[in-house]
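Undergrad: Below: sequence and its predicted model.
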Amino acid sequence: MKYTRLPLKDLKDLEKEFVDFLAVNGIPADEWVKLKENDTQKVEGIIDQFSDVIWEGVLRKTELVELRRKDILTVCKVVEGELSTLVIKTYDENIDLTQADEIAKALANLENYEVNVRVDPITKLATEQLFELLQIGFYISKDAQYSELIDKLKK
């Protein structure tokens, strides 16, 4: 298995996609029922394969991940061969960078924050790097403003 198995809740939410996955892999509904009753090891393997397919699809569409802490916002942009990390830090205890409105204020007034961008080469696939970041607590972000800021600051 390349990634991790999806939680049961996610598997239930993806039931239609799973049925399609089984069909594409030549496993009709009646055979799936028999497999569940008689070959749990094979069932586990099929669920693992499905999880990897879903993860791969999500990760291929992902470019940014973020990690919010009260005093630090960390955003990583991953493209093949490169990991750009933006860190925005505040020393003001009244600011909470876990809140969207506080992040908006920070982005509008960067001069009031400690801001760093670091670019590191990576030798693994972008999908693998993103998955590792998700495993340590980052979550997927679609905020184009982050991407633009990273690109601007790393020049």
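TA: Yep, it's here.
Undergrad: from here on, contacts and neighbour counts on C-alpha atoms
TA: Noted.
Undergrad: tell me the SS of the residue nearest the centre of the chain?
TA: The C-alpha lying nearest the average C-alpha coordinate of the chain belongs to residue 140 (CA atoms, centre = their mean; 4.3 Å). Of the three states, residue 140 takes strand according to DSSP: H, G, I helix; E, B strand; the rest coil.
Undergrad: measure the residue lying closest to it once chain neighbours are set aside to residue 34 for me?
TA: Take residue 140 and drop its neighbours on the chain: the residue closest to it by CA to CA, 6 or more residues apart in numbering is residue 65, 4.4 Å away. Taking CA to CA, to the nearest Å as the measure, residue 65 falls 41 Å from residue 34.
Undergrad: same deal with residue 19?
TA: Separation of residue 19 from residue 34 (CA to CA): 15 Å.
Undergrad: Below is an additional structure, to be compared with the one above:
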Amino acid sequence: MAKYRRLHMDELEKLEKEFVRFLAAQSITAADYQNILVADPQKQMELIDRFSDVVLTKTLSNIKILEQKTPKRLIYFTFYKDHATLHGFELAESQETDLTTYNHPEQIIQYIITHPLHINWLKGTKPYRKEKSEEIFEVLENNCLIVQDDAVYQFILQKLDHAEQ
């Protein structure tokens, strides 16, 4: 059984060359693998699970920040060596704004600037209870996205720093 999850067929197809190298590292030739496909489907699934773990472990090790956006809340999870931090905000109940409709960082930043009284700032730190990669995987599975553009995250950090002073 995979530590995280088994890669989907479309993911495996995109990683075909890497899978072949993985099999070679296990001393499994193309002919051997064809025999496994026919004679031992259980072993095939075990190999795919192990390959999935290798791929996902490498991917998860490169993740630094995840974003979770709901209609009323925007949270960033930052992963460090032995702990994770949470920075973000939630909208006051009275606000009818849906943050999921804001597709550009500038829109969110502008909302924060123009509606400061309708924002409740969130901040926290949590030590890992499991391996770092497992913690990241769990957060990622809860409707989070890997942060590509950290403009909003940096802006939120500045706002939180000013709020503490």
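TA: Received it, and whenever you're ready, just let me know what you need. This structure is a prediction, so every number in the text was calculated from the model and none was measured.
Undergrad: Near the nearest residue to residue 93 of the first structure once chain neighbours are set aside, how many other residues are there?
TA: Nearest non-adjacent residue to residue 93 of the first structure, counting by CA to CA, 6+ apart: residue 71, 7.6 Å away. For residue 71 of the first structure, the count of nearby residues is 16 (other CA atoms under 10 Å).
Undergrad: any idea how far residue 71 of the first structure is from residue 126 of the first structure?
TA: For residue 71 of the first structure relative to residue 126 of the first structure (CA to CA), the value is 28 Å.
Undergrad: Tell me which stretches of the first structure form strands.
TA: Remark: strands assigned in the first structure by DSSP state E are 64-68, 72-79, 82-89, 114-121, 139-141.
Undergrad: out of these, which comes closest to residue 99 of the first structure?
TA: Residue 99 of the first structure lies closest, by CA to CA, to one member of those: strand 64-68, at 8.4 Å.
Undergrad: residue contacts, the residue nearest to the centre of the first structure?
TA: Listed by CA atoms under 8 Å, 6 or more residues apart in numbering, the contact partners of residue 140 of the first structure are 62, 64, 65, 66, 134.
Undergrad: Could you dump these into a markdown table with neighbour count added?
TA: Converted to a markdown table, the contacts of residue 140 of the first structure look like this (neighbours: other CA atoms under 10 Å):
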| residue | neighbour count |
| --- | --- |
| 62 | 19 |
| 64 | 23 |
| 65 | 23 |
| 66 | 23 |
| 134 | 15 |
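Undergrad: got the buried residues for the longest helix belonging to the first structure?
TA: Ranked by number of residues, the top helix in the first structure under DSSP state H is helix 40-60. For helix 40-60 of the first structure, a neighbour-count test (16 or more other CA atoms under 10 Å) marks 43, 46, 47, 48, 49, 50, 51, 52, 54, 55, 56, 59 as buried.
Undergrad: these two touch, right, the first one and residue 33?
TA: No: with contact defined as CA atoms under 8 Å, residue 43 of the first structure and residue 33 do not form a contacting pair (9.9 Å).
Undergrad: which neighbours do those two share?
TA: Contacts common to residue 43 of the first structure and residue 33, judged by CA under 8 Å, 6+ apart, are absent.
Undergrad: Relative to residue 49 of the second structure, how far out is the counterpart of residue 15 of the first structure in the second structure?
TA: Taking TM-score structural alignment, the alignment pairs residue 15 of the first structure with residue 16 from the second structure. The gap separating residue 16 of the second structure from residue 49 of the second structure is 14 Å, by CA to CA.
Undergrad: got it, and residue 12 of the second structure?
TA: Applying CA to CA to residue 12 of the second structure and residue 49 of the second structure gives a distance of 11 Å.
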